[in-house]
Structures are given as C-alpha cells and as structure tokens.
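Participant: Here's my sequence, what's the structure:
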Amino acid sequence: MGDKTRTQPGAAGRAATADRPSAIRNVVLVGHSGSGKTTLVEALALAAGAINRPGRVEDGTTLSDYDEIEQSRQRSVQLSLVPVEWDGIKINILDTPGYADFVGELRAGLRAADAALFVVSASDGVDGSTRMVWDECAAVGMPRAIVVTHLEAARADFDEMTAICARTFGGEDPDAVLPLYLPLHGEAGGDGHAPVVGLIGLLSQRIFDYSNGERAEQPPDPEHLPLIEEARNRLIEGIIAESEDETLMDRYLAGEDIDVKTLVGDLERAVARGSFHPVLAAAPAADGARYGLGTVELLELIAGGFPTPPERELPAVTTPDGKPRPALECDPAGPLAAEVVKTFSDPYVGRISLVRIFSGTLRPDETVHVSGHGLEDRGHEDHDVDERVGALSMPFGKQQRILPSGIAGDLVCAAKLGRAETGDTLSSKDDPLLMEPWLMPDPLLPVAVQAHSKQDEDRLSQGLSRLVAEDPTTRLEQNPDTRQVVLWCLGEAHMSVVLERLRGRYGVQVDAVPHRVALRETFGVASNGHGRHVKQSGGHGQYAICDIEVEPLPPGSGIEFVDRVVGGAVPRQFIPSVEKGVRAQAARGIAAGYPLVDIRVTLVDGKAHSVDSSDAAFQAAGALALREAAASVRIDLLEPVSEVQVMVADEYVGQVMSDLSGRRGRVVGTDQSGPGRTLVKAEIPEMEIGRYAVDLRSLSHGTGRFSRAYARHEPMPAQVASKIRETAGAGA
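Facilitator: Okay, here's the model as predicted:
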C-alpha cells in the first residue's frame, strides 16, 4: 500500500480462482449514478490483467453493463460480478447500480461483500443516498474505503473532496478518513487546469508517475517535501491512534521514526476492522496504456487492507423450522451454507443463481437443500425442497467460465436451480439450514398491467412469476377487489426496467393501466327497501316479495343479515335465498360499483307462492330490495386510509409535512430517530400516495424513506366522491 513496486498482473482470459478463503476478497462498489463505478471496475480489470483492452473481454463483448437494457439506457441497473487476481489474491468486485430505484441490487451486493469501496466523483460530491448507505455499513461494522474519481474535471479538487469526505463520513472522528496519496499535477494547460499525472505516496514518500501510460516509481522532488510532510504526519497520527500497540503513540511523540512496515501493518488492520477509512484517487487508463491512475494502489489496498472472508462474522443460521444452530465459520470443510444473492436468466442455460458461499464447499451435480425466505407477501413462495445443482461457473462479462467447485468465502454461479430464488439458502440435504435474511426494500410504487393480446395473456402468469423470482424488490398482487394484476416496484425507472424485461426476456407484452384503489360503499342513514320479483311466462312463473330494513354499522362490521319474519310470510327455506341475493348485490355495489359494507339488513316481511316461488326468485327479490333501499338515501363512498411513516433528514421535515397535508393527510406525530433524522407519522388516503415513492425521493433529494400499512376505510369527502361517481357513471 504505497511501498510496493509494480506488481505482475494476471493473464487475460484466465478465470481468477482461489484455493483457500484467506486468498479471497469480496468488495462492493457503492456510489451515486454517474460517479464512475463501472469505469473503475474496467480500469481495475485492465490493471490486473483480466482484460487486454478497456471494458472488453476476449470475445469483444463488454465487461460491465453488458445487459441489453443497460446498454440501451447507458446505466447500470443490476448487480454484476467481475473477478480479478492480484498478488495471488482473488478479488470479487461487485458493481452495483447507483440509481435509487435499484437499491435492491445494492443490498444484495452488500450482503455478498466483506468490504465496501465508496466511489465519489470529485466534480459532484457526496449525495444523501450515499451518506445513508455509509451509515448502514457503519451500523454493521463493514470496512469501508473511499476512492475519488473524475479528477480530470475542470472543477475537480481532490483536497476539497477529501475534506468533504472527512466531514461527511468521519462524523466525530474526521481523522479516521484520510488520504493515503496526494495527486501529482502536471503542467497547466491553456484553460489553467493542471491535470493529475501521478500520485504521491505519503507513507512510502515516493512518486508514482502515470504520465507516460505506465506506472513509474521515483523519489519526490524537493518542492513536494513540505506538502508530503504535513499530510504524512497527520496520516501517521491517524494510523497510530487506531493501532493496537499502545506504546506506538508515545514513541512517535518522542521523535522516533516509526518503521513504514509497522505503519502499513497497523493501517491494514485498522481498515480490515472498519475503524479507519483511507481515501484514494483513481482514473481510467489512457488509450493503449495498461494502468489507470491509482489502479495499482487501489488493488494493493483491497488485497492487503480489506478483510478476508474468515475475518468477517457470518449471518446467523437456524434449521428451516426455526431452531437455533451454532454459529458458522468460513471453513471449506464445514457444513454447506450458501445464499442466492441474485437470480437471472440466460437464453441458453436458463436460470442462473449467483451464490455467496459462507461455509463448506459447493460442487456441481450435487443435491442441495433449498430453504427460504419469508417474502411470500411479495409473490415469492417459501421453499423447503431438494434440488440438484448444475454446472458451477465464474461470470466474466457475458461469459461463464466453468469451475470445478466453489469454496467458503467465494462467489460462484450455479446453473439449473429451478426453484431457488434470490434470498434462498443452499445447504446439505442431510443438514438443512436457513440463513437470517438481509433487509429487502419494500416496493411501494404500484403499476397495474394487463396483457396486450390474447397470446400475451396466455404467457403473462408464467412471465410474471419468473420475473418476481429474479427480483425480490418487486411484489406481484392479484387484487380481488379491483380485479387488477399489480406489480409493485421501487420507482419509475425500476418499473420501466421490469416491464422491459418482461417483454424482452419472456416475450410478454403488457399495457400499463391506471391503478385503482379498493373503495367501498355504505349507507349514510337507515332506509327501507321493497323487493318484488313477479313474472309469468307460461308454465311455472317466478314469485317472490320481501321487505327489508337497512341500517349503517360501525366501520369494519361487514354485512349482518337478520331474520325477523313472523307468521311464515317468507317460508323458512327461502330466507337464506334472500340473504344470498342481498350479499351478491352488496358485492356488486349499489352506487358506483364498489362493494357495500358495514350495514345490517333485516328481513321483516314478504310473500310467497306455493308453486311459483323459488330460490332464484327470492335471490332476485333480495337484490331488488337492497337497490330500492339505496335509491332514496345518501350512500357514502369509503376510501382506504394508510398509516404512513416517513423517515427524512431534519432539513426536509417542513416540506414533507406540508406535502402530506396537501395530500389530505393528517400528521399524527414526529419522533427524533438518530442524529439529523426525523420520523414523521401520518394517516393518508391511499388514493393520494400512489406515486409517493417517486415524489418523496424528489422532495427529500433521495434521502427520504417511507413505509405504509392499511389502517381502515373511512368516508371520502363529498367533492372527491362526486368525481368518483361521475367517472363510474361515464364508464358505465
């Protein structure tokens, strides 16, 4: 980490492998959209010798963002794995989308990784969503480092960005966020901008010059020494403060020159345990060059400073029925415990599962137990089955390089697991386990879909089920009240990608239609109804007469039916027929076509005919009586109301509360929820929050999150109800 000379890269086209967990590093790249994560992945792969030219594997396809949707949008929309090898260490680089709609892919990457590399653009700074992910990583003790990109931008300032990172990420300890290198600037051009052509190693006190397209090491010039001294002293003090050697600070303050190897060792240990967060700089290689600025230094940090899989605590496990099991260890000889972190489809191979192996060894063609995963409410059924693993491979762009096995700590792709979905646990069929699930974001943006044609209708169900199996951040709902098929997504971009995948991958064309909210109707006041169904058309006729009383009940009461007939005016065998007719009419609605609820219907009188009365006739009479009772009184429309909790940065609380009020919401309280965060609690009609997932993100600059839960149905304001009735009438 700054004291090494150029390292020999691996051979392009050869799959990176590891024979022991300690030779593996799993790192996830985190950063906002446009920060340069994918470009950085390609630069690291080029520097490590995994590819021969920027962004391309040997078959000419792209290394990252090779999915057709990603290419058309020029944006990462899914988690991708790029394995490289450096100094005998296999580095699994997990590239994640930066756009908030694809936070589910980010969460999967965090689950699969042992350390996080935060990618920050020198020209754009740190956004709110990146700060939130940093806090999430801090909460679980995940080691983190920072790399600054886009140093070529005219307004890029590495020193200023390092200071911003120290304030933003360092919290109460800004000296835990310090640079390991300083940028070396070349001669300024006509615009006055001096490009970064190399790095100054603070610990090694060496210059690493990239100006000629290669990495050349040399001693610093005299003018660099004052700059190095100030930053180096601060870095050494920061490292010593994290050292486990309590004598080191006293020796340093006494004027002892601490050995660089000692400092590097303490630095690597501090980084691995997540107490120190180095800042580096990186840029892609120039045309024809092997090394991009800072790529060697970054690979050295990952290989030397990031933790090995055995150094990280593994997720808790139980038996599938919930009984506790001893904690796992990252041991290839231990019990098999692996987790599907991503599921995707290959047009030739079929379903492929990206698997993180936490314990044991996974082998092709063996039978494993699939357990999971507590997301039945999203259309993902729980699994408790045995399946045979197909071929194991390592992804590299579109290629799948065959592997003989996968060991604890590694990431592999497993083919032909037809039942396994994202989040499921793979274990031995003789010793089944279930891993504690990771946090999945709740999809809160609904889109109602319908098949575009009869041919699409035949394939719709299968296509949707495969789609939600791949993406646990979607939820499939067959709404019995509105009779709509609803896909719940994380945002508009997520929705667009989901529908595009449905069309392109599964050949199902759907049309998005307005999402309907499940309204209800009820009587505003008591009323009476007379139902007369009398017809004579030759042979047996139809004869049934009934009189009912209807009165409203408290919310949530449903429909009560009471028999108060005396003297046998309605024969006993036909009283259930009247009730059946009343309930059928209530289900169809009486004013705007929404189900009728919260009423008591009392049958008080009626008439029958000894020959012409029948079950069907009294059903019809019951329905007619209910419609007549509704004709002369006020019928209220009831709308569902949700309890909403909004977590937002303090500076946006006022805007959020004002927006909620504008949605006919009632703010019921606020609570402080950690430093700089407020939880706003409100009750809002569901009709007003269909797009709230999108609007809140805009309102809070990406920092707001919310949850919703059904509370009750309550009467809709008269002016809103009037518009609903007009729409229903026009539709009829």
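Participant: C-alpha only now, for contacts and for neighbours.
Facilitator: Fine.
Participant: correct me, but G274 touches A139?
Facilitator: No: between G274 and A139 there is no contact under CA atoms under 8 Å: 10.7 Å.
Participant: Which one's more surrounded, the two?
Facilitator: Per other CA atoms under 10 Å, whichever of G274 and A139 has more neighbours is G274, with 21 against 9.
Participant: For the more buried one, list the residues it contacts.
Facilitator: A138, G141, M142, P143, R144 (CA atoms under 8 Å, 6 or more residues apart in numbering).
Participant: To which secondary structure element type does it belong?
Facilitator: Under DSSP: H, G, I helix; E, B strand; the rest coil, G274 falls in the coil class.
Participant: quick one: it and A116, what's the gap?
Facilitator: Distance from G274 to A116, counting by CA to CA, to the nearest Å: 10 Å.
Participant: list the helices and strands whichever strand or helix holds Q462 packs on?
Facilitator: Secondary structure from DSSP states H and E places Q462 in helix 454-470. Where contact means 3 or more CA pairs under 8 Å, 6 or more residues apart in numbering; DSSP states H and E, helix 454-470 is packed against strand 337-346, strand 445-451, strand 475-479, helix 492-506.
Participant: Could you also give me the structure for this second sequence? I'd like to compare it with the first:
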Amino acid sequence: MERRLAGEDKIENEIEPRKKQEVVSTQKEGEQQPARPCLPARQAVGGPVQEETEGEESLSVEAEIEVKAAEAGEQAEEIQETAEQQGEGRQVKTKEEEPLKENERKEPSGAEEQEVKASQEKVNPVRDNLPLEKRLISNVEKIKPVLKSSVDLSKVRNIGIIAHIDAGKTTLTERILFYTGKSHKIGEVHEGEAVMDWMKQEQERGITITAAATTCNWNDIRINIIDTPGHVDFTAEVERSLRVLDGAVAVFCAVGGVEAQSETVWRQSNKYNVPKITFINKMDRMGADFYRVVKNIEVRLKANVVALEIPIGAEADFRGVIDLMEMKAYIYNDELKKENFSIEDIPADYLETARKWRHVMVEKAAAVDENLMEKYLKDEDSITIDELRGVIRKGTIANKLLPALCGAALKNKGVQSLLDAVNLYLPSPVDLPPVEGTDPKNPQSVIRVTPSFDEPFAALAFKVQTDLHAGKLIYFRVYSGCLEAGSYVLNASKDKKERVGRILQMHANQKENRKAIYAGDIGAAVGLAYTVTGDTLCDPDRPIILESIEFPVPVVSISIKPHNRTEQDKLSNVLIKLSEEDPTFTVKTDEDTKEIILSGMGELHLEIITERIKNEFNVAADVGQPKVSYKETMLEAVTGEYKHVKQTGGRGQYGHVVMEISPLARTQGFIFESKIKGGKIPQNFIPSIEKGVIEAMRRGVYAYCPVVDVKVTLLDGSYHEVDSSDIAFRQAAINCFKETFPKGNPVLLEPYMFVEVMAPEEYVSNIVGNICQRRGQILNIDTKAGEKIISAEAPLSEMFGYSQVFRSLSSGRATFSMEFKRYEQVPSGIAVKVVEEKKKEKESKS
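Facilitator: Next up is the predicted model:
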C-alpha cells in the first residue's frame, strides 16, 4: 500500500482529522425526486453517515477550529430541518418571492375557470390516496416552472485582471465599470474610493488585498470580472481566480514592463491554460515606451505578441492610438464620457510606422492559420478584417497569440478599445474544451462537463468570504446546469449534501439576490456550512469531483497570544473564519509551549491578518515578531525499530513497528508505504501508524520544525491480540520516527526569495553590496527606462526589515519586490546556531 501527499503543507492538515458529525437523513423512502438540469428548491436532503474519530486527547487550537466548524455545520442542518418541518403543507414566501403588483395581476377568463374547476373535480385514485403533504408536494412540482436562462453562453466572458503591483489593475477596472454603465462615478485608488477595493485595509494602503468580483455589459456581451491583487503576499487570490476564469487581461506598466510579479501571475495563468490579451498601461508616464515593453514581454514571457494598436505620442504627449485593423487614429480628449474620442485619418508622420506594424500583425496571424497563410502569400491586401479577427481570436484562445493594446487608464484613454478586444478575442465558455472531473466512486473514470443549461449541475467553489451580515459566502463558478436558491447540492469533495440558502450576484462587497444561477456564470452562495475553497458542488444524482486548487506553502510565521480566556474563545472563532477564507494562512499550536503560531506568505500578509483580528473582529491579543518557517529533511536512508509496551493494571498497550526513513527530492512532500505481509500487523492498524508518523513529522525532531521530503516504509512489526490498539501503534510510530530520523544526517531548510530592485544607477553599488552581505546572490543587472533592474536571490531570514534599510540606501528613490522561490539547505555553520536557538526557545517556554 502506498499513499502520497501532494506537498509538505498537507502534513499539518493530516494530524488532527476533522471530527465528523453524524448526519441523519430526513428523506423518506421513495421521496427522492429525479435529477433535473436546474436543481429544484426544497429537494429532499440526505447524506452518508460519517464515522467519529476516536480518542479523548485535549484539543489544540487548529483541532478546536475544526470541531467548531463541524458543530456550526450541524447546527445549520438542524435549523434547516426544523424550518422544513414547520413549513410542511403550507407555502412559505421568501424575500425573493415578491407579490405581483396590481397592474401585473391577470384575472382568469371564464373558459380558464371552467378548465381549472374540471381538473380539480376529476378523480385521481393514485393522487387522492396519498397523504396530504405528498399531494401538496406533487402539485407544487407539477405547476412549478423550470427556470431558463435568457443569456446566450457565447455572449459571456469570464475574465480576470492580472498584473504586478501598481500596474494599474484596479484603476483600469474602475474605468471599465464606468464606461459599461455599472457605476456612475469613478472611484480613484489613490483617494481610497475605488469600488473594487472595498476592504478598509485596501482603502488605507491603496493596494488590492482580496480578489473582488463584479459583472457588467459591453455592447451585447456580459462580462464577469475578477480584479486580483498584485502583491506577491496575496498570490493565493490570483491562483484561485485564474482556476475558474476563461480569459484574462494582463496589465503591464509602460515604464516598468515585465516585473517580478508579472512573471508569477503569467506562470499561474499558463498553469490553467488561460487565454490572455495584454493592456500596456500608463502610456502617459515619463519613460513610457510601448515598443520596448512589447519586446520585453516577448523575451521574458516567451509570448507571441500581436499588436492591434500602436500609440500616438508618449509620456505627456500621449493623445491616442492607431487601430491597425481599421487603419484609423483614435484621438482622445479629456472629457469623461463613453465616447471621449474622435476617429480620424492616421497622421502623416505615423503612416509608415502603422503600415509596418499592420504588416507584422497580418504576418503573425497568418503564421497560425494555414488558410490565411495561403491568402497572405497570394495577396496580403485581399485579407478582410473579419478574417483577421477570426484567426487572431482562434490563436488567442489556443494561447498561440497575445493581442496587445495600450492606453492610460487614469486619463481614461484606451479603455473602450480594450473592452472591444475582450468581446472579440477572449473566449466564451462554449469556446473552451469541456472541463474534466472524476467519479467519486471511481477516481480513474474521467467525466467531461460541457457548458450547457441542460446538463447536470456542476460547480467549483473558489473563494470563501466572511460577511458581517450574510455570514459565510462561498464564491463558485458554474460549469454546467442550473441551481435554484433553496435547493440542495452535493459537496462531492466532502460527500455531504448542503442547502443553498441564497444565491447572490456580487459587485465588490455589494450583493444582489438571484433566483437561480446558470452554466458559465460566477456567483456566491449563503448557507453552505461545510464547503471550502476547492470543493466541488454538483447534482446529488450525478456526482463529480473537479480539479481542486493548489496553493503555495506559507514561509513566515508569528506568534499570537490572547489577553485572557474570553479573548481566547473569540480568537478561536476568528481563526476559523480567516483560515477558511485564505488557504495560505495556517494556524497551529506548539504541542509543548501551547503557543499559537500563525503562518502566511510574507510580512505584509500577516500584518493585514493581525490588523483584522484586532480591529475588524475586536480581539485583544499580543503579536510576536515574524519568524522564518524552517523545515527539516534528511540526506541518508536509515532503518529503526520501536516497541511500545505499557501496562496500567487493566488492558495494556502494545505496538511494535520497524520502519525505514529515506530522503526524497525537494518538494516531493511525504510518501508512506506499507510492506507488511502475512498479518504481522493487522491492516486496520496501518492508518494509525501513518498518522503517528505524520504527527512526529509535524512536531519536528532536529530543530522542532516540520519534516518534509521523506519516504517512510513500514517493513515489519508485531501485535498483541488483547493489548494492541490504534493508540498504541500510533505512539509506537511517533517514537520510532523520533529515534530513527536523527540517524539519517538531518539538515535544515530555509525559504529563498527572488528579489527584484529598480533603482537609479548611482545607488546600484550600495544595493548590490547590501544584498551580498545578506547571503544573497546577484542573478542579473539590466537597464530599463533609464534605471537599473537588479535581480537577485536571498534567504528570507536575512531580508526581514529590508524595506527600511532599502529606503535609506536609495534615498527613497528605488522600488523592490520579493517573492518566495524555493527551500534551500541552510549552511551548516548557520544551521547549528538556528538549532540551538530553537531548542533554547523550546526549553524556555516548556
């Protein structure tokens, strides 16, 4: 038997299994309604009976969080069940079922009245012998209309705005909302009034922290937009958004071009094969250069850029663009209205450049389509605009072409043509291949989901948000079928049936109730107690599990200590909500010191979280200094044995294991394999041995840091018919690992960061010298827009507080970004010091 965990971040999650609560089915035999494309409200609920975990150990904070979450889910189910019992046999009017206005009421005609009366008097022996409540349900199902979507799926776009920090994503989104008529006032980021940056921390800092969703219409196309953060600490928001989007607009600064986080979001979008168009923003800034950025994208991102526009002027002289399709100039004015431009002939001094770039556009389009290439070779001028657009659209959807446009969002220039490009070149749900999932009962069986209203319902939950008024909001993308408010769905990832209380259309933090949601759409739901990010929601009769979402491992940790027991209880509840919202935020309790440790993606990430704990949730607590999340691994394979024997007067404890621990390649996580044969250890004890190993790995041995990248093979052992138990074998595995691991030449791993600095040339030598002093390695020094770009790698432990030193070194004239790259072995001399510090810290708190 072999089991593999995807990565080291899974280790902590395996230690304290969620205490599952038994769900008693309220469904009577024979009441199950057949599956419908649009899951009906008030569908019968039922669910599998879950086993409880054994053991009466004291709960750590993370275990307490899990139990409270489960209890909350059970309470939600009880409330729903009670409400249903009280509502049997009578109609319940929801908020969404508003009474008809007087002028909308239609009185039945005489013929209609006679027909209704006749149908009521007609004898139906099968119906009339049914209990009253079943007859009512039958009648409701008979007359209830099936909701149909009026939206043409080919006219839907699900897109994200992605970029490096400060490239102008949110500013661009605010203009999109204005020009599409979604908002009537432009909210400025620098004034803290952006609609999409609705969190208090976002408004105060002028940065996007959480992905925000909205919907607007441009011409006859419905566009669902997710505005994502640009800071690397909030990369999880980008990851989960791209997982459910059909296309993206990649924004680049016309001065900075491709920056560190630009590469990160590009890799994330390629991971999910998301087609993209690019918008080169800030053409009005000093140092702006459209052609240099295009070349920059081609070289660093290996993209096949096809420019659809070229700028007229740059920096303060930027006044418009040349449309290479129509070969017309769009000259923008400063008026804030939908058509703030005039269409003119191309200025004479730009005509030759426009012809050159149009030729390049046609040539690149022809290179990805044989029919167009044939026509291009015969007569380039015979190619029509529709033919060009069609080929570029196909090339974009296939990720063979990257259409490029330009503008200055802050000055309201270029936004309309970008919206046209979204409609013309980015895919609708029907343009993409079917989404693949697996059968929960047979993981090897692949199920393909097509975007159709008539297919069984299937959706992926990609975001959890805590709302002070609505409670827990679950954002989800519908891939097929239809879902009505009030209906039940199967959470196939948890094997739980849940009731969708309300369905919401989100506009940042504003909510609008919907009666139903359909294939190809993005919405939010209230009432899903068990659902978390990455879970699949589907028709209970047609279960499917869609590909989940993987998140990076946290690299920075801090301790937090509530002021008293009351604050401890409040903190536990808050940590439930925050850990559900953010998969890259983890919580654990030090087993020996009982210290609560919060881990995240960086200093800013944890700073935002602790601010929310104190200010948004009003929890009084003290926060420690950030610390590096070190890991342990080993270099040599070793074999060990441990026999756990304990006699207490009654039934004793006996567990005997022999195991081999061997190193794996970096990032391989953890593999457990059992080679037990012949019944030396009963198979029902093997999972407890694995849990014991995982527990020991989580606690750490060498420096009390989590162990990663090892394989544990269970070779031999023995058991006692009376005294052996799960607890005994779990303890035997823990002790065997603790005694054996140190013999395998253990080493310490630390996170390494990629650092990119943009600075005037006079500060380069000081910055390079400082990075080298911090055990950093300079990878490259380049020139961009008259400034030097320094690329380097350095250990995170040496980069704490770097921003203050950095500002001093550059007199505040330089900028830098930093993102996690990988774990590397700590040099032996430094490792010895770290291990000593960890042991002293452990002893002082024990």
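Participant: Tell me which of the contacts of G274 of the first structure fall in strands.
Facilitator: Taking DSSP state E as the definition of strands, these contribute R144.
Participant: conserved subset of the contacts of G274 of the first structure in the second structure?
Facilitator: Among the contacts of G274 of the first structure, the contacts conserved in the second structure (both residues aligned by TM-score structural alignment, their matches' CA atoms under 8 Å) are G141, M142, P143, R144.
Participant: Separate out the buried members of the residues you listed.
Facilitator: Buried residues within those, counting neighbours by 16 or more other CA atoms under 10 Å: G141, M142, P143, R144.
Participant: which bit of the second structure covers the helix holding Q462 of the first structure?
Facilitator: Under TM-score structural alignment, helix 454-470 of the first structure corresponds to residues 565-581 of the second structure.
Participant: buried ones in that stretch?
Facilitator: Those buried within stretch 565-581 of the second structure under the rule 16+ other CA under 10 Å are 567-568, 570-581.
Participant: Relative to the first structure, what is the average displacement of it?
Facilitator: Superposing on the first structure and averaging over aligned pairs (mean CA distance after the TM-score superposition for the first structure), stretch 565-581 of the second structure comes out at 1.4 Å.
Participant: any idea which residue sits dead centre in the first structure?
Facilitator: G104 (1.7 Å; CA atoms, centre = their mean).
Participant: Next, the angle from the helix or strand containing it to strand 337-346.
Facilitator: Per DSSP H and E, G104 of the first structure falls inside helix 103-112. Interaxial angle of helix 103-112 of the first structure relative to strand 337-346 (axes from the mean of the first three to the mean of the last three CA atoms, to 10 degrees): 140 degrees.
Participant: which one of the helices and strands packed on helix 454-470 of the first structure is the most hemmed in?
Facilitator: strand 337-346 (a mean of 23; mean count of other CA atoms under 10 Å).
Participant: could you check the angle helix 454-470 makes with it?
Facilitator: Going by the same axes, to 10 degrees, strand 337-346 of the first structure makes 150 degrees with helix 454-470.
Participant: against the second structure, where does strand 337-346 of the first structure fall?
Facilitator: Mapped onto the second structure using TM-score structural alignment, strand 337-346 of the first structure covers residues 458-467.
Participant: Give me the mean distance between that stretch and the first structure.
Facilitator: With the first structure overlaid, stretch 458-467 of the second structure shows a mean distance of 1.1 Å (mean CA distance after the TM-score superposition for the first structure).
Participant: Since that was my last question, I'll sign off now.
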